[in-house]
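Q: here is the input, now give the coordinates:
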Amino acid sequence: MESLLSKSWEESKKTWHIAGPAILGSVFQFSISFVTAAFAGHLGAVALAAVSVAQNVIEGFAFGILLGMGSALETLCGQAVGAGQFHILGIYLQRSWVITLATATVLTPLYVFTAPILKLLRQPTDISEVAGEFCVWVIPQLFAYAVNFPLQKFFQSQRKIWVITEIAGAVLGLHILLNWVFVVRLGYGLAAAAIVGNVSWWLINLAQLVYLFSGCFRDSWTGFSLLAFQNLSAFFKLSLASAIMLCLELWYYTAVIILVGYLKNPDVAVAAISICMNYQIWTLMIALGFYIAVSVRVSNELGANRPQAAKFSVVVVLTTSVLIGTVFMAMALIFRKKLPEFFTDVPEVINEASKLGYFLGAIILLNSIQPVFSGVAIGAGWQTSVAFINSACYYLLGLPVGAVLGFKLKLDELGIWIGMLLGTLVQTSVLLLIMFRTKWQKEVMSVTHRRPRKQKSASENGKEESSCNPSHGVENCFMNPRNTNI
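A: Here you go, the predicted model:
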């Protein structure tokens, strides 16, 4: 028993060494959009609804794709670090940048045509028009995401997290100040809020790039290389699998916002459910710290051929996250009538948002569990399997049930929220079952196939490359010496 407690304490320290700064960093970065929505809420119900729709539908759509594309680095860099292969991390980072920046370029028309897209989705005209203007203003943030996400995964895999946190915290303070000056004092409205958001995100990127080029990563960053443009197709496949897995989760909330827009009195309904989502996503940022921690720990331990350590890490991280989620659930239930007042002064919106308080507490608890499982999936390279699970639970169960409860049974936004909760509950239960049945030694064998190996002769490399089979995992197709260009 004493040995177990000692082992748990040591693992907990390793977890918090990653999760602590990751939680703060996630909260700081999410709070940039949180603050923007809060200032917009005091410009009126339409402004709040428009910014919420823009952030949750259009930006959320793009955010999910780019975050997922960047998350391929969590699998590859984490396992490479565990295996001691630091010298390939810089090439991975640059390949990811090539893919995410190209993806951001493809997504730009989505921002330009936000207003007609929302109208096509039958969203209210006034909300669609304002959201369309806001999205055009925040196009620079789209490219900021493309630079930021791969860079953060690069740092996280090497446990260089405190610098990310400190940068995000400093920029958040400046973001609040600039919003107060330009939105409140000078009265420049939503345009100012959008531009301040652009400035804040690019300040984060600039500071992180300075850190990258500072010489602190001599083993993993040796400068820009044309090798980054080689073997992009295999790298893209893994990035796409990661994007699909995460997008199916993030778009779930986007779809909920769209459904709510079809209800009667949509201005109030969208504003109310957006308030709950902002708090739910804020607490989700806490769980995402543990998502990062378990992803790093699992990938590192599997890469180092320590399957039992990886399994034990999952248990410790999950237990810690659930305990913290329980505390936040209790807070949501106790203060359910007061929390909406931070966003709005409209009594009708406050009343509708407070009605969702009990279900907000339940989703907060579930979201203390689900991101940990997603982190395990990223660390172990299970993206494709989890994508199928997410698709079934969210889109074949949660949304249809929410639509029936909300529209057919006239429960409005409450019914839609219940459907969302059901989909998340089933998805979490399925992933929990998978975790219990996982053969961790088998996962180590899979990781071994992905590791870069020592340089061979040209003939041996050609033979090895020709035997690559994407059906055995797309990572295998570029983790050999020739494909990684080591």
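
Q: C-alpha only now, for contacts and for neighbours.
A: Will do.

Q: who's in contact with stretch 87-95?
A: When contacts are taken as CA atoms under 8 Å, 6 or more residues apart in numbering, the neighbours of stretch 87-95 outside the stretch itself are 73, 76-77, 80, 150-151, 154, 219-225, 227-229, 232, 235, 484, 486.

Q: what about residue 445, neighbour count?
A: Neighbours of residue 445 under the rule other CA atoms under 10 Å: 14.

Q: and the helix or strand that contains it, what's buried?
A: Per DSSP states H and E, residue 445 falls inside helix 440-450. When burial is assessed from 16 or more other CA atoms under 10 Å, helix 440-450 yields the following buried residues: 440, 441, 443, 444, 446, 447, 448, 449, 450.

Q: distance of the first one from residue 302?
A: Relative to residue 302, residue 440 is positioned 8 Å away (criterion: CA to CA, to the nearest Å).

Q: could you also give me the structure for this next sequence, so I can compare it with the first?
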Amino acid sequence: MDDNQVEERFLAQKEEDLKTRVWIESKAIWRIAFPSILSRVTSFGMMVVTQSFLGHISEVELATYALVQSILVRFMYGILIGMSSATETLCGQAFGAGHHHMMGIYLQRSWIVDGITATILAPLFIFATPILRLLGQEEEIAVAARSISIWFIPMIYNFVVSMTISMFLQAQLKNLIVGWLSTASFVFHIFLSWLFVDKFNWGVNGAMAAMNISGWTMVFGQLVYVFGGWCPNTWKGFSKAAFFDLLPVVKLSISSGVMICLELWYYSILVLMAGYMKNATIAIDAFSICLNINGWELMVCLGFLVAASVRVSNELGRGNAKAVKFAIKTILGTSTCIGIVLWVLCLVFRNQISYLFSNDEEVAEAVSSLSILFAFSILLNSVQPVLSGIAVGAGLQTMVAYVNLGCYYVVGIPIGILLGYVVNLQVKGLWIGLMSGVAMQSLILAYLVWKTDWDEQVKKASERLNRWLLEPTEEDQSPPHA
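A: Sure, this is the predicted structure:
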């Protein structure tokens, strides 16, 4: 056999090995991403369905719900999902390192920290009307907010339990149950919304009650799964250890919370800016419809954020830096391909999107004018969440928080205000500002991920896990019950 044949065989073998590695990694990614996409799309879908039913009650109710959801709910959701991502980091690395008994303790610690935080946030929804007045919103919208915002209080505690359990389960590759529970709740929610709003004519109260009942149905199913013995190695029952070493969890939770909050509040501030424009109701309606579709697509990409976080944290826990790098490349490639497909679909159906939420022609025209910018936002969404997920998996939330602060609040919002008000591009100007911040954040995070020393991150993950490790008790070491 000559040298050329040897080289060709070597290259063929190398290509075959690469295909096998990509196939194995892709299966691992989709095992995490698909249930997460399913659960996030359907959970967010509950809010979108509620908005759709309210939009067909009146334009004022649609604008009010959009404002409450975009400002107060995003404010609260940003804090809670950010603080819950500490559970994602700790459980993922503990599972990778084989410290299974610590995962249930981390889950309980997150309930304590997040539950206290949720209670502190509850008054925001009680005093929604004076808060919106203080922010200078239209009186009609501020008054209408009273009957909507109070219904979100039970949802705060729903988020505390459901988000942390989802992260606990996905770290151990058991989140398929979350996807099916969320899907069943979504179907149930559509039925309840139709029953309460269209058949019983309960209006706003009917739509909001349907959302709460459906949401808590899913949480009850998650609790039954965890407490019922389906997580024998990671859930050993309630433990006093959950009340110790809370300060490090609080610190990681706060940096996680700041990272996510700066991102979600960015969108909220832009919706708030839309409320100060001419014909504010139409402006808020159009902007919030695009944000909701954008948010729904973002839920798909957040599934890859979760996959990136779990794969990176698991491999860091195992001490395998090469596997971390390969997982990052595979996830980014997969997410980008899906983003391109969704981008094309958005361009094709850009003139029909608004009719899902409103029959108003002015709203439809405003949404259509945003469609090209909106489509490119969809494309950006396919990259940015994955980069954030990599940071969460490595425990680099503080670094991302600084990036978010600079890109969103020093670049994005000023550009949006300048183009929206000074150049008078109105809602289109705000959306250009939004895209500017997200694009810059994506570029910086891509550079940081590329420059990260993953061997060093392996060492840091090992040090963190060993510092917080509690030795398993005899009960923890006992074989799981049948």
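
Q: okay, and the common contacts of residue 440 and residue 302 of structure 1?
A: With contacts taken as CA under 8 Å, 6+ apart, the residues that reach both residue 440 of structure 1 and residue 302 are residue 310.

Q: ok, for the residue nearest the centre of structure 2, nearest residue in space, not its chain neighbours?
A: Centroid check for structure 2 by CA atoms, centre = their mean gives residue 302 as the closest residue, at 5.4 Å. For residue 302 of structure 2, the nearest residue in space outside its immediate sequence neighbours is residue 385; the separation is 5.9 Å by CA to CA, 6 or more residues apart in numbering.

Q: residue in structure 1 matching the one you found?
A: By TM-score structural alignment, residue 385 of structure 2 lines up with residue 371 in structure 1.

Q: could you check the angle the strand or helix carrying its match makes with helix 440-450?
A: Of the helices and strands defined by DSSP H and E, residue 371 of structure 1 is found in helix 370-380. Relative orientation of helix 370-380 of structure 1 and helix 440-450, computed by axes from the mean of the first three to the mean of the last three CA atoms, to 10 degrees: 50 degrees.

Q: centre of the chain to helix 370-380 of structure 1, how far?
A: Using CA atoms, centre = their mean, to the nearest Å, the mean C-alpha position of helix 370-380 of structure 1 is found 12 Å from that of the whole chain.

Q: contacting residues around that helix?
A: By CA under 8 Å, 6+ apart, the list of residues contacting helix 370-380 of structure 1 from outside reads 71-72, 74-75, 78-79, 242, 287-288, 290-299, 302, 314, 317-318, 321, 383, 386, 427-428, 431-432, 435, 443, 447.

Q: at 6 Å instead, please
A: Residues outside helix 370-380 of structure 1 that contact it (CA atoms under 6 Å, 6 or more residues apart in numbering) are 75, 291, 294, 295, 298, 299, 428.

Q: tabulate those residues (a markdown table), appending distance to residue 25 of structure 1.
A: Below are the contacts of helix 370-380 of structure 1 laid out as a markdown table (distance: CA to CA, whole Å):
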| residue | distance to residue 25 of structure 1 |
| --- | --- |
| 75 | 20 |
| 291 | 13 |
| 294 | 16 |
| 295 | 16 |
| 298 | 21 |
| 299 | 21 |
| 428 | 25 |
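
Q: what is the nearest of those residues to residue 52 of structure 1?
A: Taking CA to CA as the measure, residue 291 is the one of the contacts of helix 370-380 of structure 1 closest to residue 52 of structure 1, at 24.9 Å.

Q: contacting residues for that closest one?
A: Taking CA under 6 Å, 6+ apart as the definition, contacts of residue 291 of structure 1 comprise 371, 372, 375.

Q: can you find the partner of it in structure 2?
A: Under the alignment defined by TM-score structural alignment, residue 291 of structure 1 corresponds to residue 305 in structure 2.

Q: under the alignment, what does residue 260 of structure 2 map to in structure 1?
A: Under TM-score structural alignment, residue 260 of structure 2 pairs with residue 246 in structure 1.

Q: which element is the spatially closest residue to that match that is not a sequence neighbour on?
A: The shortest distance from residue 246 of structure 1 to any residue that is not its chain neighbour, by CA to CA, 6+ apart, is 5.5 Å, and that residue is residue 68. Counting by DSSP H and E, the secondary-structure element that holds residue 68 of structure 1 is helix 60-70.

Q: ok so, going back, from residue 44 of structure 2, how far out is the residue nearest to the centre of structure 2?
A: Counting by CA to CA, the separation of residue 302 of structure 2 from residue 44 of structure 2 is 11 Å.

Q: same check, this time on residue 141 of structure 2
A: Relative to residue 44 of structure 2, residue 141 of structure 2 is positioned 23 Å away (criterion: CA to CA).

Q: those two - which one has more neighbours?
A: residue 141 (22 against 18).

Q: how near is the more buried one to residue 329 of structure 2?
A: According to CA to CA, residue 141 of structure 2 and residue 329 of structure 2 sit 46 Å apart.

Q: one more: residue 389 of structure 2?
A: In terms of CA to CA, residue 389 of structure 2 sits 13 Å off from residue 329 of structure 2.

Q: who has more neighbours, those two?
A: residue 389 (29 against 12).

Q: alignment lookup: residue 200 of structure 2 to structure 1.
A: Residue mapping for residue 200 of structure 2 onto structure 1 gives residue 186, with TM-score structural alignment as the criterion.

Q: count of residues packed around that match?
A: Once other CA under 10 Å is used to define contacts, residue 186 of structure 1 is seen to have 11 neighbours.

Q: same question for the one 5 residues further on.
A: The criterion is other CA under 10 Å. On that basis, residue 191 of structure 1 has 17 neighbouring residues.

Q: so what's the residue count around residue 106 of structure 1?
A: Neighbours of residue 106 of structure 1 under the rule other CA under 10 Å: 10.

Q: what about it, which helix or strand?
A: helix 89-112.

Q: what span of structure 2 is that helix aligned with?
A: With TM-score structural alignment as the criterion, helix 89-112 of structure 1 aligns to 103-126.

Q: quick one: what's aligned to residue 375 of structure 2 in structure 1?
A: Taking TM-score structural alignment for the superposition, residue 375 of structure 2 sits opposite residue 361 in structure 1.

Q: who's in contact with that match?
A: Residue 361 of structure 1 makes contact with 329, 332, 333 under the criterion CA under 6 Å, 6+ apart.

Q: possible to save those residues as CSV with distance to residue 357 of structure 1 and neighbour count?
A: As requested, these are exported to CSV (distance: CA to CA, whole Å; neighbours: other CA atoms under 10 Å):
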residue, distance to residue 357 of structure 1, neighbour count
329, 10, 23
332, 7, 24
333, 6, 17
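
Q: ok, of the residues you listed, which one's closest to residue 115 of structure 1?
A: For residue 115 of structure 1, the closest of the contacts of residue 361 of structure 1 turns out to be residue 332, at 33.6 Å, with distances computed as CA to CA.
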